[in-house]
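Participant: Predicted coordinates and the sequence they were generated for:
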Amino acid sequence: MSDRLSVGDAAPDFTLPDADGNDVALADLRGENVIVYFYPAAMTPGCTKQACDFRDSLDSLAAHGYKVLGVSPDKPAKLAKFRERDGVTFPLLSDPDKQVLTAYGAFGEKTMYGKKVTGVIRSTFVIDPDGKVAVAQYNVKATGHVAKLRRDLGLD
């Protein structure tokens, strides 16, 4: 497990395939504010709720200059099913080898149902136009997280 990122750190660059197998590179989004959130598994109840909350807030986030990227260890085919089933309108990226998850400190030991396990740590980062971490949130809740993030960013 890697160390966690803090505000002001350089955001680790990455290039990952989206649900259609097309590469999406964080470096291509320099000059923009980007919300990158990491979630454990497509089409599970909590991850669906979180993705739908981002989807439902996307117009408002975009109006304030934010793009959204969701990252999980799922393969592109599963992400495509998730996108279609739930009408997700932002890129869902595939990180099956968990290199990007690890670089962001979003993969490692966590407590689930009172037991220590190794897995995806639900996390959200806001990357500023210069590629620096502006917000780093770990162990976020799936439900209500987007509303809290909007408040934290002063968008509500």
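Facilitator: That came in fine, so what should we check first? Computed from a predicted model, the values in this text were never measured in an experiment.

Participant: From here on, just use CA atoms for contacts and neighbour counts.
Facilitator: OK.

Participant: roughly how far apart are the residue nearest to the spatial centre of the chain and residue 103?
Facilitator: Centroid-nearest residue in the chain, with CA atoms, centre = their mean: residue 37, separated by 1.3 Å. Relative to residue 103, residue 37 is positioned 13 Å away (CA to CA, to the nearest Å).

Participant: hmm, back to that, ok, now which ones touch the residue nearest to the centre of the chain?
Facilitator: Listed by CA atoms under 8 Å, 6 or more residues apart in numbering, the contact set of residue 37 reads 68-71, 122-125.

Participant: If we use 7 Å, what do you get?
Facilitator: 69-71, 123-125 (CA atoms under 7 Å, 6 or more residues apart in numbering).

Participant: tell me which element the residue nearest to it when sequence neighbours are not counted falls in.
Facilitator: Excluding the flanking residues, the one nearest residue 37 by CA to CA, 6 or more residues apart in numbering is residue 124, at 4.2 Å. Using DSSP states H and E, residue 124 sits within strand 123-127.

Participant: which helices and strands does that strand pack with?
Facilitator: Applying 3 or more CA pairs under 7 Å, 6 or more residues apart in numbering; DSSP states H and E, one finds that strand 123-127 contacts strand 33-38, strand 133-138.

Participant: Which SSE is immediately downstream of the lengthiest helix in the chain?
Facilitator: Longest helix in the chain by number of residues, with DSSP state H as the criterion: helix 45-63. Using DSSP H and E, the helix or strand that follows helix 45-63 towards the C-terminus is strand 66-72.

Participant: ok and that following strand relative to strand 123-127, angle-wise?
Facilitator: Relative orientation of strand 66-72 and strand 123-127, computed by axes from the mean of the first three to the mean of the last three CA atoms, to 10 degrees: 140 degrees.

Participant: Below is structure B, check it against A:
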Amino acid sequence: MNIGDKAPERLGTDQDGKEIKLSHYKGQKLVLYFYPKDSTSGCTAEACNLRDNYDELLSQGYAIVGVSVQDEKSHKKFIEKNNLPFPLIADVDKKLNETFGVYGEKSMYGRKYMGTFRTTFIIDEAGIIERIIGPKEIKVKNHAEQILAPKAE
């Protein structure tokens, strides 16, 4: 998915098994953020930063939905432990990760493995991707500020 593309209508199911659709967010900007794994230090910092700035994001017209490949049970625990006010899509079949092009080969300490590239898509009120914050740009401790900052032209 690239800037200017229309995001898919069906996004997935959340931690409660509820279907999440793009049309649920009509009239709002949707922050669809993909992260590697529940309860890891970077992912927790990112989720908590979004939580701590949630009211500000809402007041600016943003809705937030997180996505990772863990199951609903893992997401529920992550939400409860960190008191997250937004849904997390359980993309266990990696369909949404692959649709958005954020799943692929990664390497850490010389070991190669498949995983999610931390990426945030800002989708406008009409369902069009207007901004992408890529893996090398995301600052997990200040992610809300990055989202709220006017985009550099």
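Facilitator: In hand now; what should we look at? What you are looking at is a predicted structure, and each value in this text was computed from that prediction instead of being measured.

Participant: that older thread, of the contacts of residue 37 of structure 1, which are reproduced in structure 2?
Facilitator: Under the criterion both residues aligned by TM-score structural alignment, their matches' CA atoms under 7 Å, the contacts of residue 37 of structure 1 that remain in contact after alignment to structure 2 are 69-71, 123-125.

Participant: Which position in structure 1 pairs with residue 148 of structure 2?
Facilitator: In structure 1, the residue matched to residue 148 of structure 2 (TM-score structural alignment) is residue 150.

Participant: Name the residues of the strand or helix carrying that match that come out as buried.
Facilitator: According to DSSP H and E, residue 150 of structure 1 maps onto helix 145-152. Applying a neighbour-count criterion of 16 or more other CA atoms under 10 Å, one finds 145-146, 149 buried in helix 145-152 of structure 1.

Participant: just stretch 125-134 of structure 1 next, same as before
Facilitator: Neighbour-count burial for stretch 125-134 of structure 1, counted by 16+ other CA under 10 Å, picks out 125-128, 131-134.

Participant: Which part of structure 2 matches it?
Facilitator: Mapped onto structure 2 using TM-score structural alignment, stretch 125-134 of structure 1 spans residues 121-130.

Participant: Figure out the length between the terminal residues of that stretch.
Facilitator: End-to-end distance for stretch 121-130 of structure 2, by CA to CA: 8 Å.

Participant: Can you tell me what sits against that stretch?
Facilitator: With CA under 7 Å, 6+ apart as the criterion, stretch 121-130 of structure 2 contacts 2-7, 22, 26-33, 131-133.

Participant: Try it again at 10 Å.
Facilitator: With CA atoms under 10 Å, 6 or more residues apart in numbering as the contact definition, stretch 121-130 of structure 2 has outside contacts at 1-9, 22-23, 25-34, 61-64, 100, 131-134, 147, 151.

Participant: Residue 122 of structure 2 versus residue 111 of structure 2, what's the distance?
Facilitator: With distances taken as CA to CA, residue 111 of structure 2 is found 31 Å from residue 122 of structure 2.

Participant: cool, residue 86 of structure 2 as well?
Facilitator: 15 Å.

Participant: how about the aligned partner of residue 39 of structure 2 in structure 1, secondary structure?
Facilitator: Aligning on TM-score structural alignment places residue 39 of structure 2 opposite residue 43 in structure 1. What DSSP: H, G, I helix; E, B strand; the rest coil gives for residue 43 of structure 1 is coil.

Participant: gap between residue 43 of structure 1 and residue 11 of structure 1?
Facilitator: Computed with CA to CA, the distance linking residue 43 of structure 1 and residue 11 of structure 1 is 27 Å.

Participant: more neighbours, those two?
Facilitator: Using other CA atoms under 10 Å as the criterion, residue 43 of structure 1 and residue 11 rank with residue 11 on top: 22 against 17.

Participant: OK, contacts around the equivalent of residue 92 of structure 1 over in structure 2?
Facilitator: Aligned against structure 2 by TM-score structural alignment, residue 92 of structure 1 finds its counterpart in residue 88. Residue 88 of structure 2 makes contacts with 12-16, 20, 32-34, 38, 64-72, 75-76, 78-79, as judged by CA under 10 Å, 6+ apart.
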